[in-house]
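Colleague: I'd like to go over a predicted model; first the sequence, then the structure.
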Amino acid sequence: MVTNEAAYQATKGGPLDVDKAFYDRVSGRPGNDGSSGGSGGPGGRRLVESFTIPIRSGRAWEVPAGHLCRIVTVDGPQVGDFNVWNRHDPRERLWASRTRQLQRAHVSTYDRLWSTLPFLRPLLTVTGDTLADHGTDDTGGRAHDLLGTRCDPYVNRMLTGEDFDFHCHSNLVRAVLPYGLTEFDVHDVLNVFQCTGLNEDDQYFMKACPARPGDHFEFFAELDLLCALSTCPGGDLSVPLWGPDAGDPLEVCHPIGIEVYEVDDALLEGWASPQPAAYRNLHGVTLPSWT
């Protein structure tokens, strides 16, 4: 049987290897060997911030390095479009296409979101995903995708001839304004809780969100992060946004909750924020000599 191996592979012990025992410990997950994951649960973390993002809106927030952040479906299925930057340098941000190559098109526990060049390092590591058991449905749909990107008013105008100011792109633009960022800083997203895939014609499809109240997607901040999330105006995506069956999905829109946790220092022993890529950025250019 012929199999297609992943193109991007590192040597054993290299940067693509994840210390699963560490992330089990900080998150409180049961260990891979069936043992307890440690005290990263209620006794090993302290809630330091929580808020709810209303329907068809967006918000930005900070997650310090070494903290956990949990994205929660509060009272029903809802898709969220997620952006993330280095809090101290927004030029370093999620690189969705490279993350697809280094990890997967649909991410889950132990996967990482990688940053843009010339930094190329993990921004965060996924530590919890209650939709992991959803797996792949009978049409190839999976949750938490990096295949597509945010809905936006430019495409909507092109497809329908109408203006709508609460697409995910617009929600994210408004969310990051207090941090001095603009539309040019909003980038390709992680579609949290969204079920997607490629059809028989290799075209992107979206299906109804499989999340239920209380489902969550949790990650560990490898750097000081600025995050932003839009509660998609399509809600759970059970109503098409475009095409002959399109309708107003307002009734299937729900809020999303955000929780940020500080982790006990003892659980972080041995961990350090990853350094930027080791390549020196010369690209074959010879530096001038003044001697």
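Modeller: Perfect, thanks for sending it. Only a predicted model underlies this, so the values are computations on that prediction, with no experimental measurement involved. Residues are numbered from 1 along each chain as shown.

Colleague: only C-alpha atoms for contact and neighbour calcs from this point on.
Modeller: Noted.

Colleague: could you measure the residue nearest the centre of the chain against residue 284, distance?
Modeller: Nearest residue to the geometric centre of the chain (Cα atoms, centre = their mean): residue 190, 4.1 Å. The gap separating residue 190 from residue 284 is 34 Å, by Cα to Cα, to the nearest Å.

Colleague: just to revisit the earlier point, who's in contact with the residue nearest to the centre of the chain?
Modeller: 81, 82, 83, 96, 144, 145, 146, 149 (Cα atoms under 8 Å, 6 or more residues apart in numbering).

Colleague: from those residues, pick the one nearest residue 215.
Modeller: residue 144 (12.6 Å; Cα to Cα).

Colleague: ok, then the element right after the helix or strand that residue 194 is a member of?
Modeller: Assigned by DSSP states H and E, residue 194 falls within strand 190-198. Heading C-terminal from strand 190-198, the first helix or strand you meet, by DSSP H and E, is strand 204-207.

Colleague: that following strand packs against which elements?
Modeller: Strand 204-207 is packed against strand 190-198, with contacts defined by 3 or more Cα pairs under 8 Å, 6 or more residues apart in numbering; DSSP states H and E.

Colleague: residues near residue 6, how many?
Modeller: 10 (other Cα atoms under 10 Å).

Colleague: tell me how far it lies from residue 104.
Modeller: As judged by Cα to Cα, residue 6 and residue 104 stand 10 Å apart.

Colleague: ok, residue 215 next?
Modeller: Residue 215 is 21 Å from residue 104, by Cα to Cα.

Colleague: try this one side by side with the last:
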Amino acid sequence: MASADKPHPPPQPAYQATPGSILHADRAFYTSLASAARTPTDSFTIPIRSGLAWQVPAGHIVRISTPEGPQVGDLNIWNLHNPRERFWAARTRQLHASHVSTFDRLWSCLPYLRPLVTIIGDSLGGEHYGVDQYGGRCHDLLGTRCDPYVNSMLTGDTYDFHCHSNLTRAILPFGLTEFDVHDVINIFQVTGLNAEGRYFMEASPAKKGDYIEFFAEQPLLMALSTCPGGDLSTWGWGEGGGSGEGEKKSMVECCRPLKVEVFGLKDEKVLGGWSEPQPPKYAGRHGMRVPVGEADAH
């Protein structure tokens, strides 16, 4: 066979790191955290079509679960003391994958670029759900939150309880505004790209008691919306009914609450030598001398 006819190897992931990089979670360490004895410090349930924000100390564990069955949740994360440092969905997608699971990390934006959380438990991701017949995977980073602006643009309707709005209301008590809401991770949501490269959503496969767990690598503010699309088994913009295909049930019938639990570790020795991750050691000069010195000004 001529060399020109030889099949090309598949392309390699664009973002790879040298051994020992912070990109790669220490699996033995995070496995030990997932099974370590815990002390509950906070617990609450977020009603349907609503949102709530809460604080998490560094070194704590956050579990989000589906107490009554499938429900999609849109999650935002900030550094508690500096909300300019917030979750960066696009870079997380490049560093890990379009859908994340155990041992993947959710990264913050520039110039910080460090883990906000590491996923330490997931009853649906990875091998638990895998890849379905349509190419769908769980815990979506391809899409983002539903919002009233795109709803109005597409349909002309007004509805105030999209995830963007739910997150906006949730963070107001913490001094943040709509401008602080950012791209989310859609937990318990199955999505993918079809043959035309277009984004699709499927019904959530979550069952009663499914969960995802995060280890807080920093002191955090987290906010979660219980999506008005519920489990996405039917879909339509706004408050109303199904997608118009047959006698589908209304969207509100597909909505269920989400439960949030926060835990400290009973024995903090489990943390060993862990410390809060630091940003990359880049000086931040960007090829400029700032400020321009007096000698350079004349």
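Modeller: Arrived safely. Every value quoted in this text rests on a predicted model; they were computed, and no experiment measured them.

Colleague: would you pull the TM-score for this pair?
Modeller: Here the superposed chains carry a TM-score of 0.92, computed using TM-score structural alignment, normalised by the length of the first structure; 277 aligned residues with a Cα RMSD of 1.3 Å.

Colleague: what's the spacing between the counterpart of residue 222 of the first structure in the second structure and residue 193 of the second structure?
Modeller: By TM-score structural alignment, residue 222 of the first structure lines up with residue 217 in the second structure. Using Cα to Cα, residue 217 of the second structure is found at 31 Å from residue 193 of the second structure.

Colleague: between the two, tell me which one has more neighbours.
Modeller: Neighbour tally, residue 217 of the second structure and residue 193, criterion other Cα under 10 Å: the higher count belongs to residue 217, 24 against 14.

Colleague: now do the same for residue 77 of the first structure: its match in the second structure.
Modeller: Using TM-score structural alignment, residue 77 of the first structure pairs with residue 70 in the second structure.

Colleague: quick one, what contacts that match?
Modeller: Contacts of residue 70 of the second structure (Cα under 8 Å, 6+ apart): 188, 204, 205, 206, 207, 208, 230, 231, 256.

Colleague: for the third one, give me its contacts.
Modeller: What that stands for is residue 205 of the second structure. 70, 124, 188, 189, 190.

Colleague: need the nearest residue in space to the last one, chain neighbours excluded.
Modeller: The reference is to residue 190 of the second structure. Spatial nearest neighbour of residue 190 of the second structure, excluding adjacent residues (Cα to Cα, 6 or more residues apart in numbering): residue 138 at 4.3 Å.

Colleague: quickly find the element holding the residue in the first structure that the one you found lines up against.
Modeller: By TM-score structural alignment, residue 138 of the second structure lines up with residue 143 in the first structure. Assigned by DSSP H and E, residue 143 of the first structure belongs to strand 142-145.

Colleague: by how much does that strand deviate from the second structure on average?
Modeller: Strand 142-145 of the first structure, aligned to the second structure and superposed, deviates on average by 0.6 Å (mean Cα distance after the TM-score superposition for the first structure).

Colleague: residue 205 of the first structure reaches residue 240, doesn't it?
Modeller: No. With contacts counted by Cα atoms under 8 Å, residue 205 of the first structure stays clear of residue 240, the gap being 10.6 Å.

Colleague: that's a strand at residue 289 of the first structure, yeah?
Modeller: No. Assigned with DSSP: H, G, I helix; E, B strand; the rest coil, residue 289 of the first structure falls outside any strand and is coil.

Colleague: count the neighbours of it for me.
Modeller: Neighbours of residue 289 of the first structure using other Cα under 10 Å come to 5.

Colleague: check residue 22 of the first structure too.
Modeller: Applying other Cα under 10 Å, I find that residue 22 of the first structure has 18 neighbouring residues.

Colleague: what's the match for it in the second structure?
Modeller: Aligned by TM-score structural alignment, residue 22 of the first structure pairs with residue 29 of the second structure.

Colleague: what sits against that match?
Modeller: Taking Cα under 8 Å, 6+ apart as the definition of contact, residue 29 of the second structure has no neighbours.

Colleague: got the buried residues for stretch 121-129 of the first structure?
Modeller: Going by neighbour count (16 or more other Cα atoms under 10 Å), the buried part of stretch 121-129 of the first structure is 121, 122, 123, 124, 125, 126, 127, 128, 129.

Colleague: show me what the second one aligns to in the second structure.
Modeller: Matched to the second structure by TM-score structural alignment, residue 122 of the first structure sits across from residue 115.

Colleague: same check on residue 241 of the first structure?
Modeller: Counting by TM-score structural alignment, the partner of residue 241 of the first structure is residue 236.

Colleague: okay, now its match: neighbour count?
Modeller: When neighbours are counted by other Cα under 10 Å, residue 236 of the second structure registers 17.

Colleague: cool, and residue 197 of the second structure?
Modeller: Counted by other Cα under 10 Å, the residues lying close to residue 197 of the second structure total 8.

Colleague: just give me the match in the first structure for it.
Modeller: By TM-score structural alignment, residue 197 of the second structure lines up with residue 202.

Colleague: what do you get for residue 124 of the second structure?
Modeller: Counting by TM-score structural alignment, residue 124 of the second structure lines up with residue 131 in the first structure.

Colleague: residue contacts, that match?
Modeller: 143, 193, 210, 211, 215, 216.

Colleague: filter the contacts of residue 70 of the second structure down to the ones in helices?
Modeller: Using DSSP state H, no member of the contacts of residue 70 of the second structure sits in helices.

Colleague: from residue 268 of the second structure, how far off is residue 32 of the second structure?
Modeller: Going from residue 32 of the second structure to residue 268 of the second structure by Cα to Cα gives 12 Å.

Colleague: which stretches of the second structure form strands?
Modeller: Taking DSSP state E as the test, the strands found in the second structure are 38-46, 51-56, 61-65, 73-79, 82-86, 105-107, 115-122, 137-140, 185-193, 199-202, 211-216, 220-226, 258-265.
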